[in-house]
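A.B. asks: Everything below, folded, please.
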Amino acid sequence: MVAVDGHAGSGKSTFAGQLARALDDAPVLHLDDIASHDELFEWTGRLLTQVIEPLTRGETAHYTPYDWRARRFGPPLPVPPAPVVVVEGVGAGRRALRPHLAQLLWMELPHEESWARGRSRDGEEQREFWRGWVRAERKHFADDPSRPFADLLIRQCGKGYEVTNGPAGTVGPDQPFT
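C.D. replies: Just a heads-up that it's a prediction; the model follows:
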C-alpha cells in the first residue's frame, strides 16, 4: 500500500489518480469514502477490517462508501488485491496505518493554501462543513502527524510534480517493514 496524505485541498486525489495510472492502473481507495460526518477521523477500525485485513490475506476487500450529501453509507464496493493499492486522504499516514504501508507520500502545500483550494472546490454549499473540518484536521495532525514519517514530499508544479526525500529516512518502531 502506498499512502498519499496531506491537508484537505492539497491535491491528494489528483496526484493519487496519476500515480495509480503510472502503476498499471492500481486501485485507489479514497478515504473520503471511509470517513463520515460522524467519524471525520475515527474510521481506522473500519478501514482495517473492511480493506486492509482482506487485502493482507490476498482477498478482495469490500468497503461501504459514504455519501456525503445523503449522509449515509452505500452498498459495498470491491477493492481487488493488486501489487500496489493507493490509499489517499487526510490521515492516510496515521500511526495505526503506517505498519501496513510500503511508502508514505506527503503533499507539500501549506495548510492555509490547501484549505483555500478545498473551500473553492467545494463551494458555498460546504461552507459550514469547512469550519468544523479545519478544527478537526488541526486536532488530528496535532495528535497524529503524518508528515514527519513521509518517505517522499510531493510538490505540485506548473506542469507535473517535484518529488523530494521526506523526513522519514529509516524504518522506525511503528513501521516494522516497508
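
A.B. asks: drop to CA atoms for contacts and neighbour counts, all remaining ones
C.D. replies: OK.

A.B. asks: where along this structure do the strands fall?
C.D. replies: With strands called from DSSP state E, the chain shows them at 2-5, 28-30, 61-63, 66-67, 72-73, 77-79, 86-88, 103-107, 152-156, 161-165.

A.B. asks: Now the second one, please; I'll put the structures next to each other:
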Amino acid sequence: MLDLVQSRSVTLGAGRLVCLDGPAGSGKTTLAGALRDLSPGSGLVHLDELLDGWGGLVGVDRRLDPLLLPLSRGEAGRYERYDWIAGRFVEWVPVPPTPLLILEGVGSGSLRHAALCTALIWVEVDVDLRLRRGMARDGEAMRAHWERWMRDERAHFVDHDTRARADMVV
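C.D. replies: Coordinates of the predicted model:
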C-alpha cells in the first residue's frame, strides 16, 4: 500500500494524502496506525473527530475544508474536534504540512476532495462482524445509533461511489 502511495505524485501541497474509507468497524483505524508506523513523520487524522455526533456524516466533507484546502497550498490546516462525551465541538486542532497525511474514517474518500487524494483505500469486512465490533467497543446501549449510522453510511457510499473509486480494496 505504501509503495502505491509513494509511486504517485504529490497531491496535497508538497505531500500525499491517503484516505482510508469504508464502513464503520471494518478496521480502518488499525490499518491507519500500521501505515503511520511504516511512514515516520506522517500525520494521522481520524474523521470520528470531525463528525457532529451520530448524525454527523452529512456534511462531513465540508468540515474537511479547513483541514485540506490550506494543506493543498502548503499551509497548516486545522479541524474542529468533536467531543463525543460533551456532545459538541470543543477545540481547533492544527495540522502542519507533512509528506504523508493519513485521513481515516467514514467519508474520508468523499468526492469533494477527490482531486487532493493520492490514494483511496477501501476497507471492508462482513456486516455482522462490524456490528459485533461496534457493540464490543461502544456497548449494547448504542445499537440503535449503530444501526442508524450503518444506514447513513450506505447512502453516503452510494452518493460518493466510494468503493468503485478506490485504488485498493482491503
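
A.B. asks: so which of the strands of structure 1 is the most packed in?
C.D. replies: Counting by mean count of other Cα atoms under 10 Å, strand 2-5 has the highest mean neighbour count of the strands of structure 1, with a mean of 28.

A.B. asks: Which secondary structure elements does the longest helix seen in structure 2 sit against?
C.D. replies: Longest among the helix segments of structure 2 by residue count, using DSSP state H, is helix 143-160. The elements that helix 143-160 of structure 2 packs onto, with contact taken as 3 or more Cα pairs under 8 Å, 6 or more residues apart in numbering; DSSP states H and E, are helix 127-138.

A.B. asks: If we use 6 Å, what do you get?
C.D. replies: On a contact count with 3 or more Cα pairs under 6 Å, 6 or more residues apart in numbering; DSSP states H and E, helix 143-160 of structure 2 meets no helix or strand.

A.B. asks: before we move on, back to that, tabulate the strands of structure 1 (TSV), appending distance to residue 95 of structure 1.
C.D. replies: TSV is the format used below for the strands of structure 1 (distance: least, Cα to Cα, whole Å):
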stretch	distance to residue 95 of structure 1
strand 2-5	12
strand 28-30	18
strand 61-63	21
strand 66-67	23
strand 72-73	25
strand 77-79	22
strand 86-88	14
strand 103-107	11
strand 152-156	17
strand 161-165	20
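
A.B. asks: about what we covered before: the longest helix of structure 2 vs structure 1, average offset?
C.D. replies: Its match in structure 1 and helix 143-160 of structure 2 itself, once the structures are fitted together, sit a mean 1.7 Å apart by mean Cα distance after the TM-score superposition for structure 1.

A.B. asks: which outside residues touch that helix?
C.D. replies: Surrounding helix 143-160 of structure 2, the residues in contact under the criterion Cα atoms under 6 Å, 6 or more residues apart in numbering are 110, 111.
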